[in-house]
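# got a structure for you, letters missing:
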């Protein structure tokens, strides 16, 4: 009887871990193994540039955009993330940052939600 209880507890634990793992994978898919909201925090230097199209992005911002922009779907997800929205980043302004950073191999014409990267 004691062995059966241990097996049931172990099975329950594996089930909970499996469900949690599936959630984490789903949450992180656009940015590989890193959740989108975690990647969005890396763009803290871009907040002002993401709020006002007339604000020049800082060198730190451009470096992060270039790094995250290697994966256009991740960059898009980050710019449209809840984290970005919560600090006042405007998606229509954020999608212009790669161009304002003069990133030569940016994903030009890439659809990002309702927006297109210029």
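That came through, no problem. As the structure is a prediction and not an experimental result, all values here were calculated from the model. Residues are numbered from 1 along each chain as shown.
# CA only for contacts and neighbour counts going forward, please
Noted.
# okay, now residue 4: neighbour count?
Close neighbours of residue 4, defined as other CA atoms under 10 Å, add up to 9.
# how about residue 33?
For residue 33, the count of nearby residues is 12 (other CA under 10 Å).
# find the nearest non-adjacent residue to it, please.
Once its chain neighbours are removed from consideration, residue 33 has its nearest residue in residue 25; the separation is 7.2 Å (CA to CA, 6 or more residues apart in numbering).
# comparison target below:
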């Protein structure tokens, strides 16, 4: 069942990737729950702090991280939670990707981006 859910998440994410994130709200015109689908490649990295972070995941996190409030909204979204994302681990992904321009120290709910 978990594999089926992940497969559905990946299929929907591939359809959502072409959407532009601009406009009003944390992630523009795209709700954070929908923007969260872009982080499907980060599924294992957001659940296990020792899991490898894929280049695709890092690319998506870098893109969303250009707007730290969107990145936080996505990591704390209901979609991310239902996919098994652990926020305390997800917030470590920008650092694990070695993103030089990551929003270090940004308050993300009850968490702070390292």
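Looks like it came in fine. Since the structure is predicted, the reported quantities are computational estimates derived from the model, not experimental observations.
# and the TM-score between them?
In this superposition the chains share a TM-score of 0.78, using TM-score structural alignment, normalised by the length of structure 2; 91 aligned residues with a CA RMSD of 0.8 Å.
# which element is the residue nearest to residue 33 of structure 1 on?
In the assignment (DSSP states H and E), residue 25 of structure 1 maps to helix 2-28.
# flag every buried residue along that helix.
27, 28 (16 or more other CA atoms under 10 Å).
# which elements pack onto it?
Under the contact criterion of 3 or more CA pairs under 8 Å, 6 or more residues apart in numbering; DSSP states H and E, the helices and strands touching helix 2-28 of structure 1 comprise an empty set.
# can you pull out the strands in structure 1?
For structure 1, strands defined by DSSP state E occupy the ranges 111-112, 115-116.
# contacts only, for whatever residue of structure 1 lines up with residue 51 of structure 2.
In the superposition onto structure 1, residue 51 of structure 2 corresponds to residue 55 when matched by TM-score structural alignment. Contacts here follow CA atoms under 8 Å, 6 or more residues apart in numbering; on that basis residue 55 of structure 1 touches 48, 49.
# out of the strands of structure 1, which comes closest to residue 93 of structure 1?
Set against residue 93 of structure 1 and scored by CA to CA, these come closest in strand 115-116, at 9.7 Å.
# tell me roughly how far the closest one lies from structure 2 on average.
Average distance between strand 115-116 of structure 1 and its aligned residues in structure 2, after superposition and using mean CA distance after the TM-score superposition for structure 1, equals 0.4 Å.
# which residues touch that strand?
With CA under 8 Å, 6+ apart as the test, strand 115-116 of structure 1 has contacts from 91, 92, 95, 108, 109, 110.
# what's around the alignment partner in structure 2 of residue 102 of structure 1, how many residues?
Here residue 102 of structure 1 is matched to residue 98 in structure 2, going by TM-score structural alignment. Here the number of neighbours of residue 98 of structure 2 (other CA under 10 Å) works out to 10.
# now swap in residue 35 of structure 1 and tell me
Counted with other CA under 10 Å, residues neighbouring residue 35 of structure 1 total 18.
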